[in-house]
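Chemist: Below is the structure, and that's it, no one-letter string:
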């Protein structure tokens, strides 16, 4: 019996690719150094699969950032703003599309179907010119062949690529992306003789053939909460995490390995939290976060403290670029033996008179970013997690934390592919979230956050979550989220569509952020709009975070002044 797999983890057992990428982006190593790490990783992966006896070994499953972006490079479908002049696409153009640069923002990013894998969304139109501009697939096939390994090249199919794309700016939304099929087929044929015109034409032909009890009062409740917390119009906040330095990672590793005492660990984390709080106060941010220096990952951190979870040592899964996580395994009933975040949140709140957000990961996100036991329905496991988080929420509230954020970054990811199953999933997913905070006082403000996914088709379920404030990625998505509100969807709760892209090192100006906020105010009321980044700041550096947040706060103050003078 022949064996075959369609892909293999590409970060490396010790996250070699992650550290090589970040070193290259920081200018600490050369392109040759990065390519050497990548070449060694590919060789070891192919040899391991061959040694395991796999007959059909895949190639072209490796990527420096994302396989959809690799396909864009192969097709030469580079948007004009990146000033690419032709020829083989190199790292400069490739990473500019993924991360932006000093003058040009990155392309839109969204999630691959129902996973946490992020891909860079192609921008195509009738004037897009295609050319064979990246020989990566063929080169990697030859590379494996030289090692004595015969591989099966894996490509994102041409129909899938087109359907995952979006019309470029200025192109009608009704533009038929599949009309470009005949234009990209010649490039596909050059990159892989296994893709035939007949197969693609066949695929193209086949494609043709809640409870509102609290929600009704949420806007009035939000006004009362903001006055109680002394928040201005257009309050500013950060999402959660702050930069995770090498020193912080070292401290956590040494504490886990029992190389430093608990007292030394607490002292180091306390010092970092104090630094984060001081920075936010100096920047004049209204609602603060403690920065999460004690946390490794937003799911792993909680799973390690909940019963029923197990973890691998090196089971790294790529999310995008250099970002990777170790999904836990839920093997038994879930419960919370002890408080998980209360000590750190209370410590942070004691350092400031401003509101300090308690930061939690929601039950649906913990479920969807884990390997889940299959001996009971997923919703039962999710309800168990929700009840555990509910205890944490209540302990935070009892500890004096008046703003609690319960992130549901992965709510959209669990949506079944079959439309007939959507309603049932959304019902129990929303119910799980509401379980977590059903016992809090009306004076406690509940936030949630969702990132980098298409929420337009589930906006009514998001409203039914009944959070007081929701923050959602917006800056990379051409403000598609705002189109929902332009089309008449009524939303009375607080909302913070992100004002700048945290997955790019680019620092937006005050004017750019102010312009984005003004576009939001064209469709949202001033009393519900919050100003915040797209997502957490963990992947950024302090020399990027400080000026970006400074400009964000300045933009909010500028618009407050304009609004006051217009009255």
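Modeler: Arrived safely, thanks for sending. Note that the structure is a prediction, hence the values are computed from the model and not measured. Residues are numbered from 1 along each chain as shown.

Chemist: Every contact and neighbour count from this point should use C-alpha atoms.
Modeler: Will do.

Chemist: Now stretch 486-500: buried residues?
Modeler: 491-500 (16 or more other CA atoms under 10 Å).

Chemist: quick one: which helix or strand includes residue 526?
Modeler: Here residue 526 sits in a region with no helix or strand, counting by DSSP states H and E.

Chemist: List of residues touching the host helix or strand of residue 561?
Modeler: Assigned by DSSP H and E, residue 561 belongs to helix 542-566. For helix 542-566, the surrounding residues in contact (CA atoms under 8 Å, 6 or more residues apart in numbering) are 233-236, 243, 279, 283-285, 499, 505-511, 513-514, 517-518, 531-532, 537.

Chemist: Pull out the buried members of these.
Modeler: The neighbour-count test (16+ other CA under 10 Å) marks 233-236, 243, 279, 283-285, 499, 505-510, 513-514, 517, 531-532, 537 as buried among the contacts of helix 542-566.

Chemist: Let me see the contact set for residue 429.
Modeler: 364, 379, 382, 411.

Chemist: Check it against this one:
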């Protein structure tokens, strides 16, 4: 009997980012919603057909979104705060966009919902807000509409929804605090999911998938009971709607880690299918299956094909997992370990990579073939496996000849000592030296680094790439852009300036282009949030700095002003986390290689006269293991020292900044302080400043720059709004240790939004400084 195949989710932006382009054109007023809807419908049809043609049995629907699947789930459940309802948009999509990116116009003025990282990925989700007056009810037909849409094409899909447990664990109250989940809320939410099952049963769905990645986290008091309470209601409804063999089946899908600590409960609840991640949680999940067994009517959906990396699957390894599961149960399906949302669309068209290199990679479309081939091999005899051309071709990729180690990199790593990870003197002493050397005012103002990458900037870069202009012409253009942005920053009164990063296509790819060991793609885009897409580089071999990366333009910018100009670098952990890392070498080793390369750049910047150097570690929190017991031994014990290795060699008067964004920092505050930076800026405008409470409790020594406004929204904050924001910060932080800055870099914004916002920020800071000065003289 053939092995069932299943895909958890598929990329939605399109082969050529058609969805992104369509939505952004709508936001700019160039097209209407009808065009956006038509693009969405065409993409869904194309993606379903691709999966059907690949031989996938259970093809997902409702994995499509115009912005974010958590936001869709909030709307489905009616968790739409009143401030968005009051905008009274005629079209539901406009309400969704207002919740995702804020709105400022004739209908009103609202900020966006908070945005956080989706577990250990670089994808950002919108945090649902549930208040005492939120009425949970079925509020949307989207999942049913898309199921019927596919059905009309002759494709019976498997509807996918964020599960009720994960939804409630990630939702927050209006103060950005954890929800108090009472019996009433449990019943309301579970009843909607039960109603959803009933509707799909009527529509003829065979499977419905509930994604519960939050099960891969440690369980707090009450978590297991919460899960059981929710699903006892949902599964009772499934039984109620069942009609013999036509009953809709429930697939409880988990990913990003193991669920060994709750597997027995999952088994006893009687799910028709349990999806388990055998890429990131293999050993623990296998042990749980062997210890507790599998219910007679339950199918284990073995997630053996990674949805998180682009390297080809090792078929022998995956078959070993499936064979091990089959010692417990014969009811095994083969699938992806998570949604393929987190990988690029297809390797087709990547003709910039040598075919001998490209054969090592599988993007979303190619992973469908991997799922199908593994499923076919899973039921083959040993003799048939030995004679399989597919298996032989696959195994040739893993013969150990792909990379030749760089001896110089290895020797340099081996020579590191404890002193290379320690900066001296102590931070308090450095702080006094830096205060005297830099001469900055109280509440110094700055930005995170990048300024808007306008159409002109992108066009000129493209002309250089196509050979239409010379390098000298391009360099003169970049110099002109720097001159303009330096002058404009001086005019509005910023204290610490930046050069704008106009020469950089991306904060990671740009560095990779100047490092040995990296490869680059043409079109391997991945959704990061909303319509924002990134194109991560590939770590192919050992990493070292090929040449100075940022020194020229940082030195030029400093020569154009008497103000302090920050040197802008991306840190080693972020470079690795926002690249496609190797799977044949540990992340620790790759990060140390990167740290040495960036260390060389830091010392060169300092030698060139740059007094403030920002080393962005925006993604530090992102890859923190989901299980708290793994935080230090599997990550922080090498990630934090890697950052210290980067900056430990600078003078006491050189001020080291870092930046982090859109993650939960509270629980690793002490570790962030241990990075031994002098200043940290971080996202705070969407998080209600709760991180400052943790900073206060931890007696944080690093100076802080909580973002005072949200750069991921097009709205322009007013001066008084920012004055109030700064006051809120100062109620929780020492004004002598606070910097004023936006949430993040300004690359994705337009000049029409950026400069007024910064002018208001500087003016608000001046007003607060005046208030502080007056109060100190009383």
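Modeler: Arrived safely, thanks for sending. The shown structure was predicted, so the numbers you read here are calculated from the model rather than taken from an experiment.

Chemist: Report the aligned residue range of structure 2 for the helix holding residue 561 of structure 1.
Modeler: Alignment of helix 542-566 of structure 1 against structure 2: residues 751-775, by TM-score structural alignment.

Chemist: Report the mean deviation for the matching stretch after fitting onto structure 1.
Modeler: On superposition with structure 1, the mean distance recorded for stretch 751-775 of structure 2 (mean CA distance after the TM-score superposition for structure 1) is 0.7 Å.

Chemist: What does residue 61 of structure 1 correspond to in structure 2?
Modeler: In structure 2, the residue paired with residue 61 of structure 1 is residue 63, using TM-score structural alignment.

Chemist: shouldn't its match be in contact with residue 9?
Modeler: Yes: using CA atoms under 8 Å, residue 63 of structure 2 is in contact with residue 9, at 5.7 Å.

Chemist: Which neighbours do those two have in common?
Modeler: Among the neighbours of residue 63 of structure 2, those also in contact with residue 9 (CA under 8 Å, 6+ apart) are residue 160.

Chemist: Of all residues in structure 2, which one is nearest the centre?
Modeler: residue 122 (1.7 Å; CA atoms, centre = their mean).

Chemist: contacting residues around it?
Modeler: Neighbour list for residue 122 of structure 2: 528, 578, 619, 622 [criterion: CA under 8 Å, 6+ apart].

Chemist: Distance of whatever residue of structure 1 lines up with it relative to residue 73 of structure 1?
Modeler: Superposed on structure 1 with TM-score structural alignment, residue 122 of structure 2 falls opposite residue 116. Distance of residue 116 of structure 1 to residue 73 of structure 1, computed by CA to CA, to the nearest Å: 22 Å.

Chemist: What of residue 310 of structure 1?
Modeler: From residue 310 of structure 1 over to residue 73 of structure 1 the distance is 39 Å, taken as CA to CA.

Chemist: The two - which one has more neighbours?
Modeler: Taking other CA atoms under 10 Å, residue 310 of structure 1 and residue 73 do not tie; residue 73 has more neighbours (25 against 17).

Chemist: picking up where we left off before, now intersect the contacts of helix 542-566 of structure 1 with the helices, please.
Modeler: Those of the contacts of helix 542-566 of structure 1 mapping onto helices are 279, 283, 510-511, 513-514, 517-518, per DSSP state H.

Chemist: Let's have those residues in TSV, adding distance to residue 40 of structure 1.
Modeler: Shown next, in TSV, are these (distance: CA to CA, whole Å):
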residue	distance to residue 40 of structure 1
279	41
283	44
510	44
511	45
513	42
514	46
517	46
518	49
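
Chemist: Looking at those, which is nearest residue 462 of structure 1?
Modeler: residue 517 (21.6 Å; CA to CA).

Chemist: Isn't the closest one up against residue 499?
Modeler: Yes: counting by CA under 8 Å, residue 517 of structure 1 does reach residue 499; the two are 7.0 Å apart.

Chemist: Common neighbours of these two, please.
Modeler: The contact sets of residue 517 of structure 1 and residue 499 overlap at residue 531 (CA under 8 Å, 6+ apart).

Chemist: what ranges do the strands span in the stretch 451-600 of structure 2?
Modeler: Ranges of strands in the stretch 451-600 of structure 2, per DSSP state E, counting those that start in this stretch, are 496-497, 515-519, 526-529, 532-534, 538-545, 564-570.

Chemist: how about the ones you listed, which one is nearest residue 150 of structure 2?
Modeler: Nearest to residue 150 of structure 2 among these is strand 526-529; the distance by CA to CA comes to 23.1 Å.

Chemist: Help me confirm that the match of residue 61 of structure 1 is found in a helix?
Modeler: No: the assignment for residue 63 of structure 2 (DSSP: H, G, I helix; E, B strand; the rest coil) gives coil, which keeps it out of a helix.

Chemist: Return the residues in contact with it.
Modeler: Going by CA under 8 Å, 6+ apart, residue 63 of structure 2 touches 9-10, 12, 69, 159-161.

Chemist: again, but for residue 393 of structure 1
Modeler: For residue 393 of structure 1, the contact set (CA under 8 Å, 6+ apart) comprises 404, 436-437, 440.

Chemist: again, but for residue 200 of structure 1
Modeler: Counting by CA under 8 Å, 6+ apart, residue 200 of structure 1 touches 158-159.

Chemist: ok, now how distant is it from residue 440 of structure 1?
Modeler: Taking CA to CA, one finds residue 200 of structure 1 at 55 Å from residue 440 of structure 1.

Chemist: For residue 541 of structure 2, give its distance to residue 355 of structure 2.
Modeler: Here residue 541 of structure 2 is placed at a distance of 17 Å from residue 355 of structure 2 (CA to CA).

Chemist: on that earlier part again, farthest-separated two in the contacts of residue 429 of structure 1?
Modeler: Spatial extent of the contacts of residue 429 of structure 1 (CA to CA) is set by the pair 379 and 411 at 12.8 Å.

Chemist: which one of those two has more residues nearby?
Modeler: Per other CA under 10 Å, whichever of residue 379 of structure 1 and residue 411 has more neighbours is residue 411, with 28 against 18.

Chemist: After alignment, which residue of structure 2 pairs with the more buried one?
Modeler: Taking TM-score structural alignment, the alignment pairs residue 411 of structure 1 with residue 620 from structure 2.
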